[in-house]
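# Provided below are the primary sequence and the corresponding predicted coordinates.
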Amino acid sequence: MKISARNQISGTVAAITKGAVNGQVKVDIGGGNVMTSSITEEAIAELGLAVGDKVTVIVKASDLLIAK
């Protein structure tokens, strides 16, 4: 699969927390950093996600906010 998004980070699924409609998928991207994605339970099932899977986190955003 090819995709236009340039912000692609490889990682390993560290945890999956199920919800009623959406679940949270935590991905260990190394160096003690973890990214969390909220996706539908249907998407989790369709992808067959499981802890330990190698995945790619794709970040596509029109805005990046910084606060201090």
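On my side now, so go ahead.

# use CA for all of it now, contacts and neighbours both
Noted.

# Residue 25 contacts residue 15, correct?
Yes. If you go by Cα atoms under 8 Å, residue 25 and residue 15 touch, sitting 5.9 Å apart.

# Against that first model, consider the following:
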Amino acid sequence: MKISARNVLEGKIIAIKKGATTAHVSLDVNGTTVMAAITNEAVDELKLEVGMKAAAVVKSSDVMIAVDE
């Protein structure tokens, strides 16, 4: 598979928590947990399971940090 996104983080699925419509999928990327919120339907279509290899694909123009003073 080829994609245009340059931020591809390969790892292993460590948790899948389904909600009413959205699932939170946690991926271990070299000791750092990356979480994605995707539809339950996507989890089923991709046949995601804990322990399988997967990649987090990040497509964003910028990332901001904010704090309350």
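Great, that's in hand. Fair warning: this is a prediction, and the values are worked out from it, not measured in the lab.

# List the TM-score for the superposed pair.
Taking TM-score structural alignment, normalised by the length of structure 1 as the basis, the two superposed chains have a TM-score of 0.92; 67 aligned residues with a Cα RMSD of 1.0 Å.

# just to revisit the earlier point, who has more neighbours out of residue 25 and residue 15 of structure 1?
residue 25 (22 against 16; other Cα atoms under 10 Å).

# For the closest residue to the more buried one other than its chain neighbours, list the residues it contacts.
Closest residue in space to residue 25 of structure 1, ignoring its immediate chain neighbours: residue 16 at 4.6 Å, by Cα to Cα, 6 or more residues apart in numbering. By Cα atoms under 8 Å, 6 or more residues apart in numbering, the contact list for residue 16 of structure 1 reads 23-26, 50-51.

# And what about residue 16 of structure 1, helix, strand or coil?
Here residue 16 of structure 1 is strand, with the state taken from DSSP: H, G, I helix; E, B strand; the rest coil.

# so stretch 40-51 of structure 1 corresponds to what in structure 2?
Across structure 2, the stretch matching stretch 40-51 of structure 1 (TM-score structural alignment) is residues 39-50.

# how about the matching stretch: buried residues?
39-40, 43, 48-49 (16 or more other Cα atoms under 10 Å).

# cool, stretch 29-40 of structure 2 as well?
In stretch 29-40 of structure 2, counting by 16+ other Cα under 10 Å, buried: 29, 34-35, 39-40.
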